[in-house]
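J.: A structural model of the following input is requested.
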Amino acid sequence: MDATHEVFNQPAALAGYNLFRTNRALRDGLAFNAPQLDLASLDALGAMAGTAEMQTHARLANTNAPVLQTHDRFGRRIDDVEFHPSYHALMKAAVGAGLGGAPWGSHCPNPLPKGEGANAGAHSRRAAAFMLFTELEPSVLCPISMTYAATPALRANAAVFADWGPKLTSHAYDPTPRPWHDKPGVTMGMGMTEKQGGSDLRANTTQAVRDGNDAWGDRYAITGHKWFFSAPMCDAFLVLAQAPAGLSCFFLPRVLPDGTRNAIRIQRLKDKLGNKANASSEVEFHAATAWRVGDEGRGIPQILEMGTMTRLDCALGTTGLMRQALALALNHTAQRSAFGKPLSAQPLMKNVLADLALESEAATALALRLARAFDHPDDAHERLMARLLTPVAKFWICKRGSHFAQEAMECLGGNGYVEEGGEGVMARIYREMPLNSIWEGAGNIMALDLLRATRKGDVVAALADELWPARGAHAALDQLADALPSRIEAMSTEPEARRLAQDVALAMQAALLAQTAPPAVVDAFCCSRLGGDWGHAFGTLGSGVDVDSIIARAMPH
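T.: Here you go, the predicted model:
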């Protein structure tokens, strides 16, 4: 049968390119925040993440969702989750790229001087790698992020950390359910929230009863439940439970040292909007064996410390998704023609693409600056910036994500709304965006955390120091920088906290762009986001913006 028509004016898939080499904003941000880094590993990761093979793994891992097997065929309880092989291929690549606990180890590049507890630039390097890997939208990075966050927390139990630390910082991935001592590498998850409390962790009812003492310290039997228990196939978990002295943190392995399964009962897997490849679950503990981490009654401070690291990853993840959505939009519009010329040459489309490019570069700048703070834990200024910028970046970048993805999807038209094909990742990105905003504290939680952060040390002076190098770059930035100190000092009511988070984020983004980006980017960002020459949707930049330069800088090829 003869074909009815020839297929033309359809763009080639965005594959077979190096995500790192083509991301000017990321490279310039790294040069500013971590100039000492050897970029060879990031270049290699960028090449791998841009291959059609890895894109296929990400698609298959999401379209073949994990399956819960509570019992074997003989009726024995096993509580296993089966994953598609592509899930394991992605996990192996992510762990191998050092996205898990590796920055806390002694074997990665650029070792830090003794006493700083990490490797020089390791968190900045990992942040860049995390963003690059996220561009695949693989939906496997939840256990990776929790491993990163939980590893330093285990130091509160020296015996457990001595045994598990080298495995957590390994670049090896082993999904088999075996004791830690038989595995080259392990992963960790967390179990905090319960049905009745959610973010109000003090409402937790899970109980911990003292059950002796051994080589790992005080041992407990944990009985209760967790409402969101992500990645139940991790090798161990940090969980919260009520001990005699109050809410406390416990280390709970999935397989006990003698090889027996711990009493973790998976009730069901969550049916989520997105994040399909990751197994999020509800579990019950039936006198499960666990060891205390830190002092009794100090569980929440320990969890909040870990939350700082996972909140960083929320900002990084959204930034990576923004970059991929932008790259897809640029790739499509450069090849698709309408009304006699490419979409990317149409004035209205140029405005949209340039506006998205500004948002993506600003998110990249802020996320990398936050990551840099964790490279210098012994520096008082950097500790203050980590405390201040974590809720700010998590709030603002993640809030912008869903709107960004929707606008980028429109650039692809109906093709962007369809799941199949190379551009099908756009639909996954859109579904994934709300997760980073909700997970580890939604917008109000972040705004409240910012209020607490403003009372820690001399935050006003620290922020002023950060903004000072950009003085004179743009009048609108100077005006905002002048107003922020008095607003922070006078901040006392909750309803104003979201506005403060927004404005601190915008001021920091503008100041960072003034130090890392070309004048066209800086001027357009400040005029639109700070100066008011902007509407209420993307694509409403003023007529004087150099959209061509901004788009050229952002092109993925």
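
J.: Every contact and neighbour count from this point should use C-alpha atoms.
T.: Will do.

J.: in terms of contact, does residue 404 touch residue 357 like I think?
T.: No - here residue 404 lies out of contact with residue 357, judged by Cα atoms under 8 Å, at a distance of 10.1 Å.

J.: looking at this, residue 248 is in a helix?
T.: No - going by DSSP: H, G, I helix; E, B strand; the rest coil, the assignment for residue 248 is strand, not a helix.

J.: Tell me how far it lies from residue 242.
T.: In this view, residue 248 and residue 242 are 6 Å apart by Cα to Cα, to the nearest Å.

J.: Then residue 515?
T.: From residue 515 over to residue 242 (counting by Cα to Cα), the distance is 48 Å.

J.: if you count what's nearby, which of those two comes out ahead?
T.: residue 242 (23 against 17; other Cα atoms under 10 Å).

J.: Residue 78: which element?
T.: strand 77-82 (DSSP states H and E).

J.: Same check on residue 242?
T.: strand 236-243.

J.: Show me what that strand is packed against.
T.: When contacts are defined as 3 or more Cα pairs under 8 Å, 6 or more residues apart in numbering; DSSP states H and E, strand 236-243 sits against strand 188-191, strand 207-214, strand 246-253.

J.: Could you look up the next helix or strand downstream of the host helix or strand of residue 61?
T.: Element membership of residue 61 [criterion: DSSP H and E] is helix 52-63. Counting by DSSP H and E, the element after helix 52-63 in chain order, helix or strand, is strand 67-71.

J.: what distance separates that following strand from the centre of its chain?
T.: 28 Å (Cα atoms, centre = their mean, to the nearest Å).

J.: If we go by neighbour counts, what in it is buried?
T.: Neighbour counts over strand 67-71 (16 or more other Cα atoms under 10 Å) mark 68, 70 as buried.

J.: Show residues contacting that strand.
T.: 77, 78, 79, 80, 81, 82, 83, 265, 266, 268, 269 (Cα atoms under 8 Å, 6 or more residues apart in numbering).

J.: Nearest the geometric middle of the chain, what residue?
T.: residue 313 (2.6 Å; Cα atoms, centre = their mean).

J.: which helix is the longest one in the chain?
T.: Counting by DSSP state H, the longest helix found in the chain is helix 299-335.

J.: ok, back up a step: compare residue 404 and residue 357 (neighbour count), which wins?
T.: residue 357 (26 against 23).

J.: isn't the more buried one right up against residue 549?
T.: No - checked against Cα under 8 Å, the pair residue 357 and residue 549 is beyond contact range at 10.6 Å.

J.: Now do the same contact list for residue 527.
T.: Per Cα under 8 Å, 6+ apart, neighbours of residue 527: 476, 533, 534.

J.: again, only this time at 10 Å
T.: By Cα atoms under 10 Å, 6 or more residues apart in numbering, residue 527 lies in contact with 474, 475, 476, 477, 533, 534, 541, 542, 544, 545.

J.: To compare with the earlier structure, here is another sequence to fold:
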Amino acid sequence: MNPIAPTHPASAPDATEATDATDAASRQHRPGTTHEVTNQAPPLADYNLFSTDAALGEALARAGAQWHRDALARHGAKLGEAEVQALADLANRHAPELHTHSARGERIDAIEFHPAWHALLALLRAEGLHALPFSEPRPGAMAARCAGYFLHAQLESGSLCPLTMTFASIPVLQREAALFETLRDKLYTREHDPRDVPLAHKRSMMIGMGMTEKQGGSDVRSNRTEARPAGAQSGRGARYLLTGHKWFFSAPQCDAHLVLARTTEHDGLSCFFVPRFLPDGTKNAVNVQRLKEKLGNRSNASSEVEFFDAEGVMIGDEGRGVPTIIEMANFTRLDCVIGSAALMRAALVQAIHHARHRSAFGRPLAQQPLMQNVLADLALESEAATVLFMRLAHAFEQSAQAAQPGEESAEALEARAWRRIVTPAAKFWVCKRTLAFTGEAMEVWGGNGYVEEGPMARFYREAPVNSIWEGSGNVMCLDVLRALEREADAAQALFLAWRREAADHLVLTAALDRLAALLNGAPGSREASARRIAQQIVLIAQAMLLRAGPPEVADAFIATRLDEHAADCDRVFGTLPARFDHAALIERALPADYLVR
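T.: The predicted model follows:
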């Protein structure tokens, strides 16, 4: 007899009740069943990055690139797939590894990447984002390429580095007819060839750049790497031997790099095309010392190298290396703006998605007025960055088609000002704003945003890099001042156009007056105020561009960024006046049916 069994039969439960009670007790004490998982936002996947972005679609139309809409929609859907999004996480969790020597002791300097890295590069090349405006020129091609780049940058940032350098090298290399003839097909192809073999055996190629040395940083004119002729010939097109180092050598696995070095015949710096392998198939004497351990951009390999009589071909005129490679940097700076705008967009979409699926204090976060204010303010900042980079892309295309200086129309002068003046200002301001933006978006996620399982921590770690690479904030702002002086006619054409457009708007007119006052200050005062000048140029530019879209977007942006009585650009996000329709701004940024588009 069971000593603990009930003594009265009527008090015993039936078999079903006894089983339920036993199961409940078992569940109560079984490991892993202490609670039910509820009120957690599902992963954001299977949505279309392009068709859900109204601002990008409208800007594409204004740039005359509607012909590329179907390709972008297809690309946007692909990037939204869960399997593709997983590639970004894998490529960043498994960082590249350097193998300096083979098992036999040969110097190989091979970089081993996770397969996800090559899958990402294959996606980029398949869309032509490395060469589209050059390989398939037509009206709107630059804007089409930049829109596609923007979509991919929302997925993963590190894979963009070798692609953007390859893209930026093409207009420089096109000026070297004989050399470019040997490279064209491998630069233009949409196939990614991951093999680390001599170029003659590859189907495609990538190009990197090497400027920075230990002693100089942004001051590349202090570079000390030396180049001496390898034979009797010297100057443009001749072979040289380079000895020296580079402190930041981006993507050392690239098939060639554009490098600055000082020749013995000329005190200035010259630019050299330095291949990874020599014509006989042996490795060029570019030794990778180590890979950088970086805060973010972990999927991409950044290195320190030394040249031991490494062979290179001079491109451009001797002593004109800085202007030669600066042309390349102008394109990479544009891509920095796009990359930062993309981080904003990616973080914004994740924040809105989370807020729509997470409840607190009895209702979804997205329905709470203060959270709506934060999300709407972020949406404004993101749309302003989007329309800005798309206008810059159009200006790059216009500049490429412009007449010779002195024969340009007012429209061509304005395009030159957008490219030469607004681009470095945008590189400063948009990249700088992305740091605060990604931090705010991470906060929407709360503690979940701070852990590495989700994408927000990666976005946050990526945010600083575009402010630093290709010229830090101060370098960009000083470049804006130089451009204003050297391109005075272009600056005047742009500012006059803005005056005409703002004639009916008191706040914009006052903002232009404040900019003029800053520019008319003493030279020392202008340099000290260079950041304020760059900031004001960008905010005015963004306001002008937003006026081509919905009035409620432009009105909210101008009132909070340019009205001297209300604007404070160092303010935190989420301080929009209550009179603006916050919910409508969020809906424009990401429509409620985004998961089925």
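
J.: what touches both of residue 404 and residue 357 of the first structure?
T.: 322, 326.

J.: What lies in contact with the helix holding residue 61 of the first structure?
T.: With Cα under 10 Å, 6+ apart, helix 52-63 of the first structure has contacts from 13-17, 48-49, 83-90, 93, 133, 135-140, 274-278, 419-422, 424-425, 428.

J.: which ones among those are found in helices?
T.: 48, 49, 85, 86, 87, 88, 89, 90, 93, 133, 425, 428.

J.: residues near whichever residue in the second structure pairs up with the last one, how many?
T.: In the second structure, the position corresponding to residue 428 of the first structure is occupied by residue 458, as judged by TM-score structural alignment. Burial of residue 458 of the second structure is recorded as 25 neighbouring residues (other Cα under 10 Å).

J.: quick one: residue 458 of the second structure from residue 590 of the second structure, how far?
T.: 21 Å.

J.: before we move on, the earlier item: these two touch, right, the match of residue 428 of the first structure and residue 439?
T.: No - contact criterion Cα atoms under 10 Å: residue 458 of the second structure and residue 439 do not qualify, at 11.0 Å.

J.: so what sits against both of those two?
T.: By Cα under 10 Å, 6+ apart, residue 458 of the second structure and residue 439 have these common neighbours: 449, 450.

J.: Can you give me every residue that contacts the residue in the second structure that residue 364 of the first structure lines up against?
T.: Counting by TM-score structural alignment, residue 364 of the first structure corresponds to residue 386 in the second structure. Applying Cα under 10 Å, 6+ apart to residue 386 of the second structure gives the contacts 53, 55-56, 59, 147, 150, 337-338, 340-342, 344-345, 380, 430, 542, 546.

J.: and with 8 Å instead?
T.: 55, 56, 338, 341.

J.: what stretch of the first structure does the longest strand anywhere in the second structure fall on?
T.: Secondary structure of the second structure per DSSP state E: the longest strand is strand 302-315. Residues 280-293 of the first structure are where strand 302-315 of the second structure lands when matched by TM-score structural alignment.

J.: Next, the buried residues of that stretch.
T.: In stretch 280-293 of the first structure, residues buried by neighbour count (16+ other Cα under 10 Å) are 280-285, 287-293.

J.: Please identify the residue in the first structure that aligns with residue 583 of the second structure.
T.: Match for residue 583 of the second structure (TM-score structural alignment): residue 548.

J.: again, but for residue 214 of the second structure
T.: By TM-score structural alignment, residue 214 of the second structure lines up with residue 195.

J.: distance of its match from residue 555 of the first structure?
T.: For residue 195 of the first structure relative to residue 555 of the first structure (Cα to Cα), the value is 45 Å.

J.: ditto for residue 407 of the first structure
T.: For residue 407 of the first structure relative to residue 555 of the first structure (Cα to Cα), the value is 17 Å.

J.: Of those two, give the one with the bigger neighbour count.
T.: residue 407 (21 against 18).

J.: What residue, apart from its backbone neighbours, is nearest that one spatially?
T.: Excluding the flanking residues, the one nearest residue 407 of the first structure by Cα to Cα, 6 or more residues apart in numbering is residue 538, at 7.1 Å.

J.: Counting neighbours, what do you get for the one you found?
T.: Residue 538 of the first structure, neighbours per other Cα under 10 Å, totals 18.

J.: Please name the residues that touch the residue opposite it in the second structure once aligned.
T.: Using TM-score structural alignment, the partner of residue 538 of the first structure in the second structure is residue 573. If you count contacts by Cα under 8 Å, 6+ apart, residue 573 of the second structure has them with 374, 377, 378, 437, 440.

J.: Among those residues, name the ones in helices.
T.: 374, 377, 378, 437, 440.

J.: May I see those residues arranged in TSV, with distance to residue 402 of the second structure as well?
T.: Compiled in TSV, those are given as follows (distance: Cα to Cα, whole Å):
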residue	distance to residue 402 of the second structure
374	42
377	38
378	36
437	36
440	41
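
J.: what's the closest of these to residue 35 of the second structure?
T.: residue 440 (30.1 Å; Cα to Cα).

J.: now for that closest one: what does it line up with in the first structure?
T.: Checking TM-score structural alignment: residue 440 of the second structure goes with residue 407.

J.: For residue 560 of the second structure, which three-state class applies?
T.: Classified using three-state DSSP, residue 560 of the second structure is helix.

J.: how close does it sit to residue 512 of the second structure?
T.: Residue 560 of the second structure is 16 Å from residue 512 of the second structure, by Cα to Cα.

J.: Kindly report the same for residue 466 of the second structure.
T.: Relative to residue 512 of the second structure, and taking Cα to Cα, residue 466 of the second structure is found at 28 Å.

J.: Of the two, which one has the most company?
T.: Legend: neighbour count by other Cα under 10 Å for residue 466 of the second structure and residue 512, higher for residue 466 (26 against 20).

J.: who's in contact with the more buried one?
T.: Counting by Cα under 8 Å, 6+ apart, residue 466 of the second structure has contacts 336, 337, 339, 340, 427, 431.

J.: Pick the one among the residues you listed closest to residue 473 of the second structure.
T.: residue 427 (7.9 Å).

J.: What's that closest one aligned with over in the first structure?
T.: Under TM-score structural alignment, residue 427 of the second structure pairs with residue 394 in the first structure.

J.: ditto for residue 126 of the second structure
T.: By TM-score structural alignment, residue 126 of the second structure lines up with residue 96.

J.: excluding its backbone neighbours, what's nearest that match?
T.: Excluding the flanking residues, the one nearest residue 96 of the first structure by Cα to Cα, 6+ apart is residue 171, at 4.5 Å.
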